[in-house]
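A.B. asks: Just a sequence and a predicted model for now, questions to come.
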Amino acid sequence: MVLAAVHFLLKVPSAVSLRAPLRRSLQVSSPGYPVCTSQNFKNYEAIKQQYRPEVPEYFNFARDVLDRWTEMEKEAKRPKNPALWWVNGDGEEVRWSFEELGVLSRKVANVLSDACGLQQGDRVILILPRIPEWWLVNVACMRTGTVLIPGTQQLTAKDILHRLQKSKAKCIITDDSVAPAVESVGPECQSLKFKLLVSEGHREGWLNFKELLKRAPSDHHCVSTKHQDPMAIYFTSGTTGSPKMTEHSHGSYGIGLTVNGSYKFRSLRHCVSAGEPINPEVMGEWKEQTGLDIHEGYGQTETVLICGNFKGMKIKPGSMGKPSPGYEVKIIDENSNILPPGKEGDIAIRVKPTRPFCLFTCYTDDPEKTEATIRGNFYVTGDRGIMDEDGYFWFVGRADDVINSAGYRIGPFEVESALIEHPAVMEAAVVSSPDPIRGEVVKAFVVLTSDYVSRDPEKLMNELQDHVKKVTAPYKYPRKMEFVQQLPKTISGKIRRKELRQKEWRKV
């Protein structure tokens, strides 16, 4: 069994299991602070009825869940289950009990507070592969109250510079592969005071993380954090502009993510997906090969899960499912009016009179952008969608990506899905392109499969256009098409439609 809150909070990849009985763990925290009721839900209606999270004034996941589990194991005198089980591609593995995870994370907490002099509220950028130290730093930051800013190793020097300057981080923790990029931009970052290197070797100007860890004491008093205190800052994927700093609190992530938990891993029984909508053909292929449906979920860096196809729900292929029990989700117009089923509008979450605790706190250091997300009584996601008569939500596209051609509004995802169904198409991205008559038209950028690369481009384009006309409404077909070798993507793998759209409109 996987402790869902830890599993999602610490972004566990498939090679790692964080183990503990879910239902009991979510009912404990520090004495007198029940965190969440049992979430062994059987169906969507049960989820809506039973989801009643209690958000205490003070909450810290490291103290109130991880440490509490150590105490419970000791009191019960039962065998120690692994809290973290890590295995790499070479067969090397690490197993830590809750007690061991606690001891090691306290030592790392002392490295941060003593060797680096970091205090509660200071910001730390962490760029590591998914090695055990990655999780230790996560938990240590909770213990010290420092704000974690995770980053992928795919970040370029320019990306790192942007994150260091925007966040004003005092410390960065990384390894030998990323250290040169940090050094190249470090002089431009006045706030950066400490650089920790996770390596067996040494590097001038860097503190050696592993050596400091060996010498650090194992006793550390966890700071007292309120549930609304900042815990982590995530930079958005930047599909429509520069990445924004999205702040989450100890409550919004430490408690808010519990609703995401599918926790038995004895065999593959339940499949979920998120990030970008899955094309229906991919879902069909998965079902054919595994016998299992993919339960799609929809959310943002800012929100955690907004809608999902929860266990026991009937799945409508292509739908995002129904609202998470933590949110009241509506489709609204530009005047904040709630639209009826079947009408396209902005996907929004009600935040007044009560703001959901699992929603992000703010865009860090950017009150104007934070305020711009509020329209009337709603937080506006920036995505367009439709709700059907059964209460299921359907994704149309980012508001900036929707194409208005001769009065018709066309979402790129539907056209992309149609194109993907054709055997010639490996990937596709659809954007608006200027047109003197219609204002703008649909243009598709297509990556071909190997079997079709040598085909006649004009004939293939006509074939794909006819295919889209048959699969979707005829007016939605791409009047322009360009065959490319690859599509521009963010570091998280999302297609940068904005870049393609700007390329088209620069021609005007």
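C.D. replies: Nice, I can see it. Numbers count the residues shown, from 1 in each chain.
A.B. asks: When you work out contacts or count neighbours from here on, use the C-alpha atoms and nothing else.
C.D. replies: Fine.
A.B. asks: Dead centre of the chain: give me the residue that sits there.
C.D. replies: Thr301 (5.1 Å; CA atoms, centre = their mean).
A.B. asks: so what's that one up against?
C.D. replies: 234-236, 246 (CA atoms under 8 Å, 6 or more residues apart in numbering).
A.B. asks: Buried by neighbour count, from these: which ones?
C.D. replies: With burial judged by 16 or more other CA atoms under 10 Å, the buried subset of the contacts of Thr301 is 234-236, 246.
A.B. asks: So which of these are in strands?
C.D. replies: Residues of the buried ones among the contacts of Thr301 located in strands (DSSP state E): 234-235, 246.
A.B. asks: Against that first model, consider the following:
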Amino acid sequence: MRYLGILRLLNKDVKSITPITSSFATYQSDKWDYATEKKSFRLTCPKHFNFARDVIDKWAHTEKFGRSGGNPALWWVNDKGRELKWSFQEVSHQSKLVANVLLGPCRLHPTDIVIVMLPRVPQWWAINVAAIRAGVILSPGTTLLRPGDIKYRVNASGAKCLITNADCADSVDEVAADCPSLETKVIVGEEGKRPGWLNYEELTRRSTDNIQCINSLSTDPMTVFFTSGTTGSPKMTEHTHSSYGLGHIITAKYFLNLSRKSILWNLSDTGWAKCAWSSLFAPWIAGATVFVQDAPKFDPIRTLQTLASNPITHFCTPPTAVRFMIKEKLHNYKFPALFHCVSAGEPVNPEMLKEWTEGTGLNLYEGYGQTETTFVCGSYPSIEQRPGSMGKAAPGYDVEIVDDEGTVLPRGQEGNIGIRCKPVWPVGLFTRYIDDEARMQSVLRGDYYLTGDKATMDDEGYVWFMGRNDDVILTSGYRIGPFEVESALIEHPAVLESAVVSSPDKLRGEVVKAFVILTEAFRNADTEALTFELQEHTKRVTAPYKYPRKIEFVDSLPKTVSGKIRRVELRNKEWRREKPN
């Protein structure tokens, strides 16, 4: 059946949220028509909305009366053979325990910020739902963050609490004294007492699930993501209870094609918005199972074995992971349950799409969005697949190619990908960049929000990605701002000046490359040894995934008359020199 009209579902009465869950319980994920949905889909919000109460607890209520379909909400396994399954009733229960911990021992109040840095462990999901239930604003961070990154995020956000594990606790302690807002530290998964820290397991054992969910306004802030900056430190992107809690209805239906019977495996790290997209909000809106494999690093062979040996129906992966997997002779694996495969995070190479389909017998559908949005544009089973294109705008979004002032350009002309935000602000679009009104105004032009990406649109509405309008580097599913890498490099005594840009790579699509001017004392140093030293230095100073895989030593850097480095000139040089296969 076609998805029920959201205008009818989401009115002033919170109880009207119930049809969201009931409609996904019967929704046939491969039976929707693009033209019909694009024309008729509308997404509006009730005055009050809370994902914990209006989605999680509704699914838990459905399970209680035997109408759940049998699949768990969370199916977690790790590399040691341990397995855990939570029903929606258990997710609801665990989140209530943790919500009481946040409001009690952690001394948090609604709108306070908690930073959560955890790997793919069940507690991450419980804490996320708990924060929503308590009205506490959660800001996720990858466990790869270094002390300097942690200090910046705590101080920029004013976070009062930080939750992490033993692997990151020492890094937190290293900078905690320089974080005046940080009042409480909670450690997960460690036995015994750690000085200055509360123990998560001990707190939840003593807690109860007797709590009243906050009656949050749809417009109240819910989540803060840090996004990579091009000329400064990472910026804070704010989402409300509606923009993610309801906005990911678009992601669930049109990108992931989920139903209550789906089992979805998404490879994204918990520190990134894409994990919130496809490992929390979208699948649980649909009542689907979130499959999680907690492993220290990506292994293409193990990933293929997992897909082949488990009843996973939906798979979401960055293109870099696909590039590794297609090198492992996909024909040797059978995927009897796999139904829908999607990729996002960076452009997908047409040849890679072909190899994936030939090896698995399944299409790989591309999705486009940002930390600032839900799913915005993609390819779908119901439209013609045009390799090299990002597909068409998602229902719920009005996407056009516009100039720098927000004027719609003729079809076929390159410009900015713009999302119409006037007269109606789309539900899935973020609220603001916190404490950065100048940047917020810079992305609002005319009636459009400018995504920072360049593209063209053909006469049939297909979008063709051309590249970033700024200097953000998209590699292996990560978004890396050059300023952060340049700031790390300049701390090394060998570096006088540097410029960081993207560079083509046959396996990863693009990687970080640094052009470095050496100080006088290092002009005659062994460049091979110095390259390795600078790479290791960057890994220590900032998150390891940001290190430059390529370093070129130069005598000068191209600059404007005012002295600003022209990264665009270096980037163009790189991409003309070599084209990735």
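C.D. replies: Ah, there it is. Bear in mind the structure is a predicted one, so any value in this text is a computation, not a measurement.
A.B. asks: out of the contacts of Thr301 of the first structure, which one sits closest to Leu26 of the first structure?
C.D. replies: Tyr234 (24.5 Å; CA to CA).
A.B. asks: Mind telling me what that closest one corresponds to in the second structure?
C.D. replies: Under the alignment (TM-score structural alignment), Tyr234 of the first structure maps onto Phe225 of the second structure.
A.B. asks: where's its match relative to Pro180 of the second structure, distance?
C.D. replies: Phe225 of the second structure sits at a distance of 21 Å from Pro180 of the second structure (criterion: CA to CA, to the nearest Å).
A.B. asks: from the buried ones among the contacts of Thr301 of the first structure, which is closest to Cys222 of the first structure?
C.D. replies: Of those, the one sitting nearest to Cys222 of the first structure (CA to CA) turns out to be Tyr234, at 22.9 Å.
A.B. asks: In contact with the closest one, which residues?
C.D. replies: 149-150, 245-248, 301.
A.B. asks: can you tell me how far the residue lying closest to it once chain neighbours are set aside sits from Met231 of the first structure?
C.D. replies: In space, not counting the residues next to it along the chain, Tyr234 of the first structure is nearest to Thr246; the distance is 5.1 Å by CA to CA, 6 or more residues apart in numbering. According to CA to CA, Thr246 of the first structure stands 11 Å off from Met231 of the first structure.
A.B. asks: which residue lines up with the residue nearest to Tyr234 of the first structure in the second structure?
C.D. replies: Here Thr246 of the first structure is matched to Thr237 in the second structure, going by TM-score structural alignment.
A.B. asks: ok, and the most crowded of the contacts of Tyr234 of the first structure?
C.D. replies: Within those, His248 tops the neighbour count with 31 neighbours, counted by other CA atoms under 10 Å.
A.B. asks: where exactly do the helices run in the stretch 251-400 of the second structure?
C.D. replies: 273-276, 282-285, 300-309, 319-325, 350-360 (DSSP state H, counting those that start in this stretch).
A.B. asks: tell me the most buried of those helices?
C.D. replies: helix 282-285 (a mean of 28; mean count of other CA atoms under 10 Å).
A.B. asks: Touching it from outside, list them.
C.D. replies: 20-21, 55-56, 73, 248-249, 251-252, 258, 264, 289-290.
A.B. asks: quick one: the strands in the stretch 301-450 of the first structure?
C.D. replies: 304-308, 319-323, 329-332, 345-350, 362-363, 374-375, 378-387, 393-398, 403-405, 408-410, 425-435, 439-448 (DSSP state E, counting those that start in this stretch).
A.B. asks: So for Leu155 of the first structure, which of the ones you listed sits nearest?
C.D. replies: strand 362-363 (20.7 Å).
A.B. asks: Who are the packing partners of the closest one?
C.D. replies: strand 245-249, helix 367-372 (3 or more CA pairs under 8 Å, 6 or more residues apart in numbering; DSSP states H and E).
A.B. asks: Can you convert these into a markdown table and add a column each for distance to Ser30 of the first structure?
C.D. replies: Output for those, formatted as a markdown table (distance: least, CA to CA, whole Å):
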| stretch | distance to Ser30 of the first structure |
| --- | --- |
| strand 245-249 | 18 |
| helix 367-372 | 33 |
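A.B. asks: Among the ones you listed, which comes closest to Glu344 of the first structure?
C.D. replies: helix 367-372 (20.8 Å).
A.B. asks: against the second structure, where does the closest one fall?
C.D. replies: Taking TM-score structural alignment, helix 367-372 of the first structure hits residues 437-442 over in the second structure.
A.B. asks: so which of the contacts of Thr301 of the first structure persist in the second structure?
C.D. replies: Retained in the second structure by both residues aligned by TM-score structural alignment, their matches' CA atoms under 8 Å are the following of those: 234, 236, 246.
A.B. asks: Excluding covalently adjacent residues, which one is nearest to the second one?
C.D. replies: In this structure, Thr236 of the first structure finds its nearest non-sequential neighbour in Pro243, 4.9 Å apart by CA to CA, 6+ apart.
A.B. asks: ditto for Ile551 of the second structure
C.D. replies: Going by CA to CA, 6+ apart, Ile551 of the second structure has Ala514 as its nearest residue, at 4.8 Å.
A.B. asks: Give me the distance between the one you found and Pro234 of the second structure.
C.D. replies: Ala514 of the second structure sits 19 Å away from Pro234 of the second structure, going by CA to CA.
A.B. asks: okay if I get the strands of the stretch 301-450 of the first structure as JSON lines plus distance to Glu211 of the first structure and mean neighbour count?
C.D. replies: Converted to JSON lines, the strands of the stretch 301-450 of the first structure look like this (distance: least, CA to CA, whole Å; neighbours: other CA atoms under 10 Å):
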{"stretch": "strand 304-308", "distance to Glu211 of the first structure": "36", "mean neighbour count": "24"}
{"stretch": "strand 319-323", "distance to Glu211 of the first structure": "48", "mean neighbour count": "25"}
{"stretch": "strand 329-332", "distance to Glu211 of the first structure": "50", "mean neighbour count": "24"}
{"stretch": "strand 345-350", "distance to Glu211 of the first structure": "47", "mean neighbour count": "25"}
{"stretch": "strand 362-363", "distance to Glu211 of the first structure": "36", "mean neighbour count": "20"}
{"stretch": "strand 374-375", "distance to Glu211 of the first structure": "48", "mean neighbour count": "18"}
{"stretch": "strand 378-387", "distance to Glu211 of the first structure": "45", "mean neighbour count": "21"}
{"stretch": "strand 393-398", "distance to Glu211 of the first structure": "47", "mean neighbour count": "23"}
{"stretch": "strand 403-405", "distance to Glu211 of the first structure": "56", "mean neighbour count": "20"}
{"stretch": "strand 408-410", "distance to Glu211 of the first structure": "57", "mean neighbour count": "16"}
{"stretch": "strand 425-435", "distance to Glu211 of the first structure": "46", "mean neighbour count": "22"}
{"stretch": "strand 439-448", "distance to Glu211 of the first structure": "48", "mean neighbour count": "22"}
